[in-house]
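>>> Got a sequence here, can you model it:
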Amino acid sequence: MRNILCLLSLSLFAAIGCSSSKERQVDFIEDNIANAVAQETLQTDIIEKSGKILNPRTIDENGNIKYIPIDDWCSGFFPGNIWYTYKLTGDAKWLPLARKYTEALDSVKYLKWHHDVGFMIGCSYLNGLRIANIPEYRDVVIEAARSLSTRFRLGAGVIQSWDADRGWQSQRGWACPVIIDNMMNLELMFEASLLSGDSTFYNIAVSHADVTMVNHFREDNSCYHVVDYDPETGAVRSKQTAQGYADESSWARGQAWALYGYTMCYRYTKDKRYLEHAQKIYDFIFSNKNLPEDLVPYWDYDAPNIPNEPRDASAAACTASALYELSTYVPEKNYKEVADKIMYSLGSPAYRAEVGTNGNFILMHSVGSIPHGNEIDVPLNYADYYFLEGLIRKRELEKK
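The predicted structure is shown next:
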């Protein structure tokens, strides 16, 4: 009898502990939804009162909100944030705003002079199609994929990232530069293939992922930022960086793009090579001696003045979102627990801004490009985007 009572007591204690843990998790999610709603309400109120359609990206040195044109690579993230706010809350007031800010990007579907059309249309129109099932968004996604396809270089088997003769890139001597960020744009291609039935988009995405896996990664599974190809032969001309500390260093957001990109590729292809590669990238990131205890990385894992280097919340948010998806494919690993730890760090006062501050962005302490002297220790709209996506993925996992 005593043994039975002991077992009952232990079971009750475990149940109470489990219940308390679930309550803490729900509180974290709901608290961060409320914070996001407050910040996005302030942000959209400013825009609506202006009578214009403005697209906030970050703040300047005086704390003023910096708005961007529709051809900026970050233009899809703010509409995406509103779509995610709508999904997290179910509040119908966000739907017309999400549509308004998304549809302001309509002409981007024809953009052919850089690769980031995948970010721009994927975060806006593709989310609108997924979340609100707006039929006319389908054709925009497909047309954008056609535009991105024009940058595919058959000889090299990759989608060229930047035009080598445009802006500061023209000074680097590149012929066909491909950046690791481009892995993120493959989602647009995979989705366009599903929507249209045209396997060309799928085949381009797979070719790019395969070539990148061969040439972008070092023996320790860290990745270069830029690999320049001969567009005709596919020969590698150089391996460099544009936004990292040095050519042989590991730029933090680049590692996050890689982790997210190969996890996403596995979603569409079920090719185990991509899943295994994502796990190798994870192993590099989380065995790195310079990764801080709170798991929010310095802007480059090899930056020379660690620990006195800026953190990059955008890299952390992207990594967390990727890990929630990766955890669904390899549930026996602790990927979700690691993602939770990152999210709890980002949701803490160390990184989450107080309502009404930080230009009404959610997260503080991100880095755009230190080598260019741009956006150092500021909020960035894509940090908020992946944080909100992480909240959605965390909530969906815990509902199951």
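>>> C-alpha only now, for contacts and for neighbours.
OK.
>>> Correct me if wrong: residue 237 contacts residue 228.
Yes - Residue 237 is within contact range of residue 228, at 5.4 Å (criterion: C-alpha atoms under 8 Å).
>>> between these two, who's got more neighbours?
When residue 237 and residue 228 are compared for neighbours, residue 228 comes out ahead with 23 against 16, by other C-alpha atoms under 10 Å.
>>> Following element in sequence after the helix or strand containing the more buried one, please.
Taking DSSP states H and E as the criterion, residue 228 maps to strand 226-229. Per DSSP H and E, strand 226-229 leads on to strand 236-240 as the next helix or strand towards the C-terminus.
>>> to compare against the first, here's another:
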Amino acid sequence: MTEKTQYLQEEAAQMLQNVTVKTAYMCERNKNGIPYTVKDDGFYNNLDYMDENPDLGINWWTNGFFGGILWQMYVKTRDQSYLEMARVQEKKLDQCLELFEGIHHDAGFMWLLTAVADYKLTGWKEARIRGLHAATILAGRYNVNGKYIRAWNGPGGRDYGSVIIDSLMNMSLLHWAYEETGDPRFRAIAVSHTDTIANYFVREDGSVKHIVKFNPETGEAEGSLGGQGYGHGSAWSRGQAWALYGFTNAYRHTKQDSYLELACKTADYFQRNLRTGDAAPIDFCQPAEEQYEDNSAACIAASGFLEIASLMDGEPARQQQYADTAWRLLRRVYEKRCCLDCGRDELVLQCAVSYREREDGPHTLIYADYFYLEALLKLRQQALQIW
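So this is what the prediction gives:
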């Protein structure tokens, strides 16, 4: 180990120590709820409730990330209380399986981070059944005409043709189900959907679209939408992060070289379009003078860059480049956008749900905190492999 590498490892260890101390307080305060975003008083809200809209409340797409934080903290500390708190989160999501109507393509985000994480660590049969139940529902959203998994549940069939870039991350639930059961339909659907994303979402320059609409009857692509980015044809940074991480996961599960090539292509776009000081804008196409950031994108991308680096042993220069980019992103968040006050819940600051909500929407998001913790644990070779 070189002197520089030793220094960086020591710095990463200190960052992780401070973040886990802060996270421990947040976990204890929120153990009876399902947090999503921090309110004005500095504490997370609670989505553990039933809503008239089946997509909201207990069914909200981010409701697995707190469970994921708890499992990562359990792996880091081996403190039994984190396992117990994580099991509470897992059981809360049983309501979603029972209600069924509110389950969407983000079943991966909800059950990979809870039930599947539990099963990987403990072998608990009940957790395995939950994970396979969720994977079966996700596979059931596959449209054979367009070879895609439908994103949402809009009324009257409005969203039957909607596909979004975030879905790449959720394919890991189907890959796990295939690896666990040997049932080839899970892998076939995951690969087919990933190929559709590759064919219709990735532009020549490596940027990605957020939403593509298909005709659900014919399977034909009808066009793309700007979604949560700056506008049509732009490059939403969190979508770019989902792409680089999602294609990396697809390669790790299938060893299909084209997926690693796409992971690198989308990662290269992300790193060469960062703003001064390694800031991740909400959208890489937003006006140059705008300083709006989305540090959830930075955290997701950092963890994805580390994952790509771990798979590129044959290209040491590129491997080091991706690892260095991850480190710069994580260090910047720590130094400029991280709250370590144990009396407040927020960790990663200046996040954005979308470009439209850049000023009025939530600025602290549970998935930013999750991916920041995951990435720091990866730096120290202590992360649970969830994806």
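>>> these two touch, right, residue 204 of structure 1 and residue 151?
No - between residue 204 of structure 1 and residue 151 there is no contact under C-alpha under 8 Å: 10.2 Å.
>>> Would you check the span in structure 2 matched by the strand holding residue 228 of structure 1?
The counterpart of strand 226-229 of structure 1 in structure 2, counting by TM-score structural alignment, spans residues 211-214.
>>> what's the average distance of the matching stretch to structure 1?
Average distance between stretch 211-214 of structure 2 and its aligned residues in structure 1, after superposition and using mean C-alpha distance after the TM-score superposition for structure 1, equals 0.4 Å.
>>> Run through who's touching that stretch.
Under the contact criterion C-alpha atoms under 8 Å, 6 or more residues apart in numbering, stretch 211-214 of structure 2 has outside partners 146, 161-165, 200-201, 220-227.
>>> ok, 7 Å please
Identification of contacts with stretch 211-214 of structure 2 by C-alpha atoms under 7 Å, 6 or more residues apart in numbering yields 146, 161-165, 220-227.
>>> In ChimeraX, select just the buried ones from those residues.
One line in ChimeraX is enough to select the buried members of these, burial here meaning 16 or more other C-alpha atoms under 10 Å:
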select :146,161,162,163,164,165,224,225,226,227
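>>> between residue 204 and residue 151 of structure 1, which one's more packed in?
Comparing residue 204 of structure 1 with residue 151 by neighbour count (other C-alpha under 10 Å), the higher total belongs to residue 204, at 22 against 19.
>>> I'd like the distance between that one and residue 115 of structure 1.
In this structure, residue 204 of structure 1 and residue 115 of structure 1 are 13 Å apart, going by C-alpha to C-alpha, to the nearest Å.
>>> After the helix or strand containing residue 18 of structure 1, which helix or strand is next? Please name it.
Residue 18 of structure 1 is part of helix 2-50 when elements are defined by DSSP H and E. Per DSSP H and E, the first helix or strand lying C-terminal to helix 2-50 of structure 1 is strand 56-59.
>>> packing partners for that next one?
The contact analysis (3 or more C-alpha pairs under 7 Å, 6 or more residues apart in numbering; DSSP states H and E) places strand 56-59 of structure 1 against strand 65-67.
>>> Would you indicate which residues of the strand it packs on are buried?
Within strand 65-67 of structure 1, the residues that count as buried by 16+ other C-alpha under 10 Å are residue 65.
>>> Check stretch 135-148 of structure 2 too.
Applying a neighbour-count criterion of 16+ other C-alpha under 10 Å, the buried positions in stretch 135-148 of structure 2 are 135, 136, 137, 138, 139, 141, 142, 143, 146, 147, 148.
>>> Which stretch of structure 1 lines up against that stretch?
Aligning stretch 135-148 of structure 2 against structure 1 (TM-score structural alignment) gives residues 145-158.
>>> neighbouring contacts of the matching stretch?
If you take C-alpha under 7 Å, 6+ apart as the criterion, stretch 145-158 of structure 1 is touched by 109-112, 115, 117, 159-160, 188-189, 192, 207-208, 211, 229-234.
>>> And that stretch, how far out from the chain middle?
If you compare the mean C-alpha spot of stretch 145-158 of structure 1 with that of the full chain, they lie 22 Å apart, counting by C-alpha atoms, centre = their mean, to the nearest Å.
>>> got it, and stretch 11-23 of structure 1?
Distance of stretch 11-23 of structure 1 from its chain centroid, counting by C-alpha atoms, centre = their mean, is 34 Å.
>>> counterpart of residue 277 of structure 1 in structure 2?
By TM-score structural alignment, residue 277 of structure 1 lines up with residue 262 in structure 2.
>>> How much space separates that match from residue 208 of structure 2?
11 Å.
>>> before we move on, what about residue 151 of structure 2?
As defined by C-alpha to C-alpha, residue 151 of structure 2 lies at a distance of 17 Å from residue 208 of structure 2.
>>> Have a look at the two and say which one is more surrounded.
Comparing residue 151 of structure 2 with residue 208 by neighbour count (other C-alpha under 10 Å), the higher total belongs to residue 208, at 27 against 23.
>>> Pretty sure the more buried one sits against residue 198.
No - between residue 208 of structure 2 and residue 198 there is no contact, the gap being 9.4 Å when judged by C-alpha atoms under 7 Å.
>>> quick one: the strand or helix carrying residue 273 of structure 1 to structure 2 mean distance?
Under the assignment given by DSSP H and E, the secondary-structure element containing residue 273 of structure 1 is helix 272-286. If you overlay the two and look at helix 272-286 of structure 1, the average distance to its match in structure 2 is 0.9 Å (mean C-alpha distance after the TM-score superposition for structure 1).
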